[in-house]
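Chemist: just coords:
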């Protein structure tokens, strides 16, 4: 077993949720070898053609990763490992943080053909060509992270969006993506007790959404919004509550982003299609959840 490959315990958690057959109905073989090849590429960021021979044909490894990104296999695996962690009491629903990061697009991410892929996906935006001197990239991941007792940081949900989009409009969509099944029965858990975020997520729309779902929140109010509220007087509404002690835990989601970016294929976007990059980030998140 190479460094970074799945252990027997980790493989036993993932194997039941992998598809058994391909597009033509033929049975896929050697899922574990291919999966280790996908994780190797995500961790190291090497081109697909440079995968070590022990993982088999690079075309098979890439094609399976592309298909699993398109048909939602990676998303289902992430929910499965989250459900296993929740059953073991490793998810703290008392505090969930939201934050965003930019993943610079490599020149290899440009030049995607406009034709639809063989396995279509709703979010199929190609990466625009990188511009000289550009600091932002066409990939943004909004992450929800409930810290595990003991200091572990793992993402609960993620969203890939264009780099020029603002943070606040994406908060509701990424919160709606939190969905942890309950293997022992019952509806999936979708609502945390508390949400924290920085000033970028302060908006009336977000606060109204959180109040409607009965979710407490710690989001500081920017100076311009506070001044505008005071200018309106009683029509501006009541001041927003803020707990500085809870806000200190916001660094957990920043540490989670740093852990995800330890995977070089996440820190730099090499994938041409947004749905493939989403699968890459999701696979990196699965790897974090599998670690004890």
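Modeler: Everything's here; your move. Keep in mind that this is a model prediction, so the values were computed, not measured. Residues are numbered from 1 along each chain as shown.
Chemist: When you work out contacts or count neighbours from here on, use the C-alpha atoms and nothing else.
Modeler: Fine.
Chemist: Please enumerate residues in contact with the helix of greatest length in the chain?
Modeler: Ordering each helix of the chain by length in residues (DSSP state H) puts helix 274-290 first. Residues outside helix 274-290 that contact it (Cα atoms under 8 Å, 6 or more residues apart in numbering): 10, 39, 42-43, 65-66, 68-70, 74-75, 77-78, 81-82, 85, 121, 123-127, 139, 154-155, 158-160, 260, 263, 265-266, 269-271.
Chemist: in the protein, which spans are helices?
Modeler: 8-14, 31-44, 58-70, 73-87, 171-176, 204-212, 223-232, 244-247, 251-260, 264-267, 274-290.
Chemist: would you turn these into TSV with mean neighbour count and distance to residue 103?
Modeler: Listed next are those as TSV, based on neighbours: other Cα atoms under 10 Å; distance: least, Cα to Cα, whole Å:
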stretch	mean neighbour count	distance to residue 103
helix 8-14	14	27
helix 31-44	20	14
helix 58-70	19	18
helix 73-87	20	20
helix 171-176	18	17
helix 204-212	14	25
helix 223-232	12	29
helix 244-247	13	25
helix 251-260	20	11
helix 264-267	24	5
helix 274-290	23	10
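Chemist: and the comparison structure, right after this:
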């Protein structure tokens, strides 16, 4: 893997049918999907801010907008579901798996946020009415305070298969039954 190209030609050939057409029906052609995908992968690998993407990936605004667009139209979800299924069908996935969890604490300023900022009833702040926390927030109360737990499962080659996000007090078994 080079520093500027993250996807090989074979990987690009597998991804191409899962992505929208490169040339839109009207207007000018978009920036090369490969360059934009490499920029998105670079950002995930390094954790840099969008504005700090190197120029070789094109304008950071383009990479950011394309990422938001693909996340919003469920393209990334389809890719995330179909790639492991294709790999399993071709025998590339060894089912000797590892499961691990990590807890992420809620920042102290977010712990007492008014409920109108979190989507819940506005009468009480989060810390007073923990039973009415919306389920899609995956925020739970444990002895250490509000937290979220991230569960991940990887195959024998450390390729991610499943990522589940749940409330911080949840164990792996209750999350896996969802």
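Modeler: Arrived safely. Please read these numbers as outputs of a predicted model, since none were measured by experiment.
Chemist: follow-up on the earlier one: do you know which of the helices of the first structure lies nearest residue 95 of the first structure?
Modeler: helix 244-247 (8.5 Å; Cα to Cα).
Chemist: Quick one: the residues in the second structure that that closest one pairs up with.
Modeler: No residues of the second structure are matched to helix 244-247 of the first structure when aligned by TM-score structural alignment.
Chemist: now do stretch 64-84 of the first structure
Modeler: Against the second structure, stretch 64-84 of the first structure falls on residues 66-86 (TM-score structural alignment).
Chemist: and if you look at stretch 205-219 of the first structure?
Modeler: Going by TM-score structural alignment: stretch 205-219 of the first structure matches no residues.
Chemist: Same list (the helices of the first structure) but as CSV, adding distance to residue 135 of the first structure.
Modeler: Formatted as CSV, the helices of the first structure follow (distance: least, Cα to Cα, whole Å):
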stretch, distance to residue 135 of the first structure
helix 8-14, 36
helix 31-44, 22
helix 58-70, 27
helix 73-87, 29
helix 171-176, 22
helix 204-212, 27
helix 223-232, 26
helix 244-247, 28
helix 251-260, 18
helix 264-267, 13
helix 274-290, 19
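Chemist: of all these, which lies closest to residue 147 of the first structure?
Modeler: Per Cα to Cα, nearest to residue 147 of the first structure of the helices of the first structure: helix 251-260, 6.4 Å.
Chemist: just the angle between the closest one and helix 274-290, please?
Modeler: 110 degrees (axes from the mean of the first three to the mean of the last three Cα atoms, to 10 degrees).
Chemist: Helix 251-260 of the first structure - contacts with which helices or strands?
Modeler: Secondary-structure packing of helix 251-260 of the first structure (3 or more Cα pairs under 8 Å, 6 or more residues apart in numbering; DSSP states H and E): strand 96-102, strand 140-145, helix 274-290.
Chemist: Let's see that with 10 Å instead.
Modeler: Applying 3 or more Cα pairs under 10 Å, 6 or more residues apart in numbering; DSSP states H and E, one finds that helix 251-260 of the first structure contacts strand 96-102, strand 140-145, helix 264-267, helix 274-290.
Chemist: How about residues contacting it?
Modeler: With contacts defined as Cα atoms under 10 Å, 6 or more residues apart in numbering, helix 251-260 of the first structure is touched by 43, 95-101, 141-148, 151-155, 196-197, 261, 266-267, 281-285, 287-288.
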